[in-house]
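Visitor: turn this into a structure:
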Amino acid sequence: MHRTIQDYDFSYEGFMESAEQSLPLGNGDVGANVWLDRTGTLHLLFSKTDSWTELNRLVKTGHFSLALSPNPFAEGARFTLCLADGMLRIQAEKASVSLYADANAPCVRLLAEADAPLAARLEVHNYRNRPLHFSYTNAYQYSAAEVADGLCESADRVFDVPGGVAVCHRNEGSCYRDMLRTQDMEGFAEDRPDPLDGRIFGVAAFAPGLATREHALVSRAPAREISLAFYSRSAQGESSATWAEAVCQLCDRHGTDARQPVAAHIAAWRAYWERCYVYVWGDEDAEALTRAYVCQRYLTHCADRGAYPIKFNGSIFTAHMFEELPGNYDRRRWGGAYWIQNTRLIYWHLLAAGDYEAMVPFFRMCLDAMPVCVERVARHFGHRGMLLPETVTFFGLYNDKDYGLPEERARGARRGVPVNHYIRFHFEGMLEIAYMMLRYLALSGEGALRQELYEFVRQVLLFFDEHFDKLDGRIFLCPVSSLETWQTCANDLPDIAGLTVLLAELETCADVPEALASLAARMRAELPALPMATENGARVLLPCETRIDAKTRNVENPELYAVFPFPLFGLGRADLQVARDTFERRRFRHGFGWCQDAIQAVRLGLTDTVKNILVKAARMKDERAIFPAFFGPNFDETPDQDHGSNLCLALIYMLLQSDGTNALPFPAWPESWNARFRLPICAGRWICGECVDGQKTVREEGTLAGV
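Guide: Below is the predicted model of the structure:
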């Protein structure tokens, strides 16, 4: 049976009970949650990857509803989300609606067609129609409100534009300089632009044949065909009038027609699915896993080309209301910052899938944060290097609650050291990003960012070289944490493993600057040994050499970071049994959210273990949702991007493991499952493989023309 993406359309019949049952559309930057309520009204909740408020919250850009009369959806409808085409089709007996987020324009397009003429009314629901004040009461309000001297988020504006209606939010202030002050970084930004102040974003709807009336669009006369175009735009420092003029120009350039652009849109999605694919079948579990995989790949691609990285806690598709603010869909557990331990998992998946261009927003954010991260180290610790926080805003600062509010820090906090003990000595994240950058350079063949990425690596190494003492000629990592689980310790395994693979990877890189090469050469000779012990006759890896705080505070297995993300142990490598024995003795066993059991199991060739984990994970969507890849909330938020990314990465590794030169196909493949895949070794080299009834075939090919 020859499986293709066309076999995995998602279908649903009836109404949606809430926005949490919505279906996602996206073009890499602009998104929409779409649902039909019990009145037959269609809702579109828009989002964008750079819609940051005054308090550094990533919020929705607008909520619109479309009512048709006579109502063709009074009895519900059949929904088909065609992943192959990136399109949603809503079908009733005598009418249909098609929607897509145009792959080639910042626009969501809608086409309604009916057997008999229909009248339409499009309304804007301005749920941010008054200034909002926040204080930290729970994880859903994780923002900078506590330090911003009463700063609130300004109200949105709804207004008519030529041929349409618009809603936009303009930041009339910013928490940025208050955060700098709280984090002992006063004066840093005197000659730098504020990343939040004056930011403006929103959506404008245009429709030929509809007229503006009281900030709504209504039909001039019933028609059998109604076309709507929703344009999204973000900018910095503009007035709402300037923003509106620019969004109208977007409409003039790209038009309101939903038919003409659709062929190019579909072609872009088809190219995406043809370039890299995985299809698995053989039983119900295999089918469920494939559906989860392709739906997550779709969801990832809907948000992977924006100005900022994909948010681990919901991406741009959160659709939950604040209980205390009915109608407000901006709730996001853990707020606007990026947790490095969570965000990295999304990008390991993208790297393994050959989505090299999609890596750039993450790297660009990290590179842009370097100046403040370097200044932080110089100012607080008096040495060179950079410190990228584990919980970091897109502009390089800590979450204020993590660094500590003024009253918390007044109780004796050391300058530069966060009060949050979960991240106080957590340095592994920037090591992992540095290693990911080098792997990206090796696999992608891209050189445009090479020197900037090398400078990031150098600054990370300088921190580890100068922040810690030397003991008997070796770097002595203390105090550090072994992830969040062992929070004060010495010589933690994740940092040692990260330094080891990073320094080894540098030896294989081209055009390494002399300053970086000489630093790396010296540090290789100064690395401490991986912490290990013998338990019941078996050599195993340890989370750290010495535990100062002996209590576990989270549920990670740091000792297995030497398997993933830092591949010192695994298939084809020495001492595989050491890693397998360590995995078997792991303290925490979880197969959901950000937990890495599946990835580490497959890297060790433990076929049955990874299969069992993935079969369960594939069915763990949020019970409130209908879309298969709306996983969660798990530890974070629905749709949980760590859960889906881990699932994708583990499945890819079951079919192909490669170091960029050599490839190992089917390293952990169940005998009862069939598969067809196309996966990268590196840029320009792809492996196409099949396993049908136990017969495996593999061939190598180059990049597809035009893809």
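
Visitor: from now on I want contacts and neighbour counts done on CA atoms only, so please keep to that.
Guide: Fine.

Visitor: residues of stretch 282-302 that come out buried?
Guide: Buried positions in stretch 282-302, judged by neighbour count with 16 or more other CA atoms under 10 Å: 285-302.

Visitor: over to stretch 568-575?
Guide: So, applying 16+ other CA under 10 Å, buried residues of stretch 568-575: 568-571.

Visitor: before we compare anything, build this one as well:
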Amino acid sequence: MRGFKILLALILLCHHQLLHSQSISKYNIIWDSQSKNSGESMPVGGHDVGCNVWVENGSVYLYFGRSNNFDENNALLKSGRIKLDFSPNPFHDVRQELKLENGLIDITGSNHELSASLRIWVEVDRPAIHIELTSNKPISGQAEYQYWRFEKKPVITRWVVPSFIDYPGNDIYWYADSVKNSQNKIIFYHQNNNDDLVIDKEIIQQDILHLKDSLWNPLKDFVFGGMMSGKNLITGKKGDGSYIGTHYKSSALVTKNPSTIFNLDILMHSGYYKSSKEWEKSATKIASAKTDTKSLFKTHQNFWKHFWEQSYIFINNDKANPSDSIWQVGRNYTIFRYQMACNAQGEYPTKFNGGLFTYDPALINNAFASDNPDFRAWGGGVMTAQNQRLLYWPLLKTGDFKTMPQQFDFYRRSLKNAELRTKDYWGHGGACFTDQMNQAGIVSGREFGWNRPKDYERGLQYTPYHEYYFTSQLEFSFMILEYYRYSGNDIGPYIPFIKSAIKFFDEHYRFRAKQNFGTEFSSDGKYIFYPCMALETYTGHVKNPSDVITALNVLTKRLQQLPLKYISSKEKEYYSAMASRLPEIPLRERNGHKTIAPAEQWDKIINMEIPQLYPVFPWSVYGLGKPNLQLAIDTWNYGVDNANQKDYISWHQDAIFCARMGLTDEAATITVKKLKNAGRRFPTFWGPGHDWVPDHNWGGSGSIGLQEMLIQTTDDRIFLFPSWPKAWDVSFKLMAPNNTIVEATYKNGKVEKLSVLPAERMKDVVLMNQ
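Guide: Just a heads-up that it's a prediction; the model follows:
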């Protein structure tokens, strides 16, 4: 009998996994015709590699790149483009499918009696791309590696290297890649020119040249590239051509003999090397190591199987209708999560302005038609922290904890640089991380101001959008603490950053108060956060912004709750004293209603954010199950100053705010606008919005809003379906704090299934909207 029960349990488990796989496969993207150009490409990736794949005029194309391909200008470069041609050509009638459940793209083609199937996938443990074709008859093939950085050229449009916007000189160049054929391999790499690094220019601009020997420069000695090879492939001809206005050169591999099998492998490699020979020696050693492709593919399959079983949201999947915008919400949420997972093991975080999947800029904005495929608005290495955060908040509830540290490491690696700058500029401790900062912890040249007045204060950014804006470092500190609360994983490596981020606000605003008012605190012993900013929006003589006060209030209290291995008793006393000196969140009356004010005072409104609702998200001071919810709701209804502060595109957080306040109809309406099809061939290539295509902070903010509609937590309570429309059927599996897994099915306005692990957490569940 016991054996029968075990067998039955295994059958039920397999049945559940089968149904789950079928649900994911409903979200696969299938095209039954060729694409017009790269703007109709499909993403595939793994490890830290992303590829755009499309079939055009019978040729299979592939853009590819890594999340760490940063050149001298700190532009995030593509590794190149592959063009595959076959003779006779089977790709006349074409079917292209993104198989989410398998993490790969399948392209099948036929031409009369000839047929072929081509599979493209990227390893999860190495930056390696595999292209595998089988055909029913022997065919010949050519793999052409195309590259457009073949000579030194001036940079025309500064948006691709935004640090150089307003730079007074003309000495900004693209430097050439090196490409060569060697033993039936194509070797390609980019070696950064140490004599012309943008960070070195910024160090001079920002008057810290005397610190240069102590500052870490991640661009120095950096070499990135790869090798392309395959069985039955030999080196072919070199060539050149033009694609969407960009001239390129090429090297090719061709089949030695016609065959029914065509395999192409691209292994990428990067690192710090004094010479290109050292890089090539290292890359060749890695490439020559024996590997079992079948075993690698099995590992690949297991990764994606676990990934999809770990978390999901399926909306109206029993009545799947691709033209239904509500069904699209669940499908596009899923695809965006997949796009983030393509950089699951990257050293650097996924960029908000396109991630790994940008393509030719002329297809997005004709103003950039003269730029090459490396273009993305807002650049590569400069991290716009206010946008980046939205990509990583959703990973808490999906349980993608292995990916989140890549964003935290951005701050960990550059902490010393940020602290050195702070000490040099203002003579006090702590780290000053600005919003527009490169991976070295140095301010972007544009925001620091190439044409700043000579008497302008050292250290300050010469831009009204960022002059006194340092708040993002507090939000990422909170994200790390939430990561710990959800996962229990060690955050020891990031505690110094959190401490330093908060120390900056303590010491800097005591310094400012003494400078401006002759005393470190107000008459009632409180901090005076002046001059400050409320996000990028409220500027000009800003005093005590609500987002800054809320952030420090939450962080100082949360740090006191950490174990002694992270925060000593003496440090807890320090944070307690800080908390006691924080002013109250400012309030104001609007249309007869008490609302949260952006700040105690300000002069101008220059952007479209709503900092007065940041106490709702991310800081969770107001919301369901918390005091004064009506104050937050009235702030949403009456406390916004300009109509354009409410929107659904790009980084706007309106759906998140509404979901956290229990405003179901508004949250649902905005989420549908946010996560419906993008209007491009690939449904999650949103944008450009305020940024670029695909706009990843568009998908990130939409994902957070959808998750908050399903599950929210206050203290130990887990609120389920707090802002969920009764007409939407859904099955989901999401994380709650303390390694809690919640899996539920909601149909016809009722909960049909509910599972909570560990089981003792079921007592904390509060079912809503029943």
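
Visitor: from residue 283 of the second structure, how far off is the aligned partner of residue 253 of the first structure in the second structure?
Guide: Counting by TM-score structural alignment, residue 253 of the first structure corresponds to residue 289 in the second structure. Distance from residue 289 of the second structure to residue 283 of the second structure, counting by CA to CA, to the nearest Å: 10 Å.

Visitor: in the first structure, what range does the lengthiest strand in the second structure match?
Guide: Assignment by DSSP state E gives strand 128-147 as the longest strand of the second structure. Counting by TM-score structural alignment, strand 128-147 of the second structure pairs with residues 107-126 of the first structure.

Visitor: before we move on, what about stretch 467-486 of the second structure?
Guide: On the first structure, the counterpart of stretch 467-486 of the second structure by TM-score structural alignment is residues 424-443.

Visitor: gap between the matching stretch and the chain center?
Guide: Centroid separation for stretch 424-443 of the first structure versus its chain: 16 Å, with CA atoms, centre = their mean, to the nearest Å.

Visitor: do stretch 531-550 of the second structure as well
Guide: Remark: stretch 531-550 of the second structure is offset 26 Å from the chain centroid, using CA atoms, centre = their mean.

Visitor: show me what counts as buried in that stretch.
Guide: Neighbour counts using 16+ other CA under 10 Å place 531-540, 542-550 of stretch 531-550 of the second structure among the buried residues.

Visitor: need the strands for the stretch 401-550 of the first structure, in chain order.
Guide: Using DSSP state E, counting those that start in this stretch, the strands of the stretch 401-550 of the first structure run over residues 469-471, 474-476, 480-482, 486-492, 532-535, 538-541, 544-547.

Visitor: okay if I get the ones you listed as a markdown table plus distance to residue 141 of the first structure?
Guide: Listed next are the strands of the stretch 401-550 of the first structure as a markdown table, based on distance: least, CA to CA, whole Å:
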| stretch | distance to residue 141 of the first structure |
| --- | --- |
| strand 469-471 | 39 |
| strand 474-476 | 38 |
| strand 480-482 | 27 |
| strand 486-492 | 25 |
| strand 532-535 | 41 |
| strand 538-541 | 39 |
| strand 544-547 | 34 |
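
Visitor: ok, now how distant is the residue nearest the centre of the first structure from residue 350 of the first structure?
Guide: Residue closest to the average C-alpha location in the first structure (CA atoms, centre = their mean): residue 310, at 2.8 Å. When CA to CA is the yardstick, residue 310 of the first structure and residue 350 of the first structure sit 11 Å from each other.

Visitor: same question, residue 255 of the first structure
Guide: Separation of residue 255 of the first structure from residue 350 of the first structure (CA to CA) stands at 32 Å.
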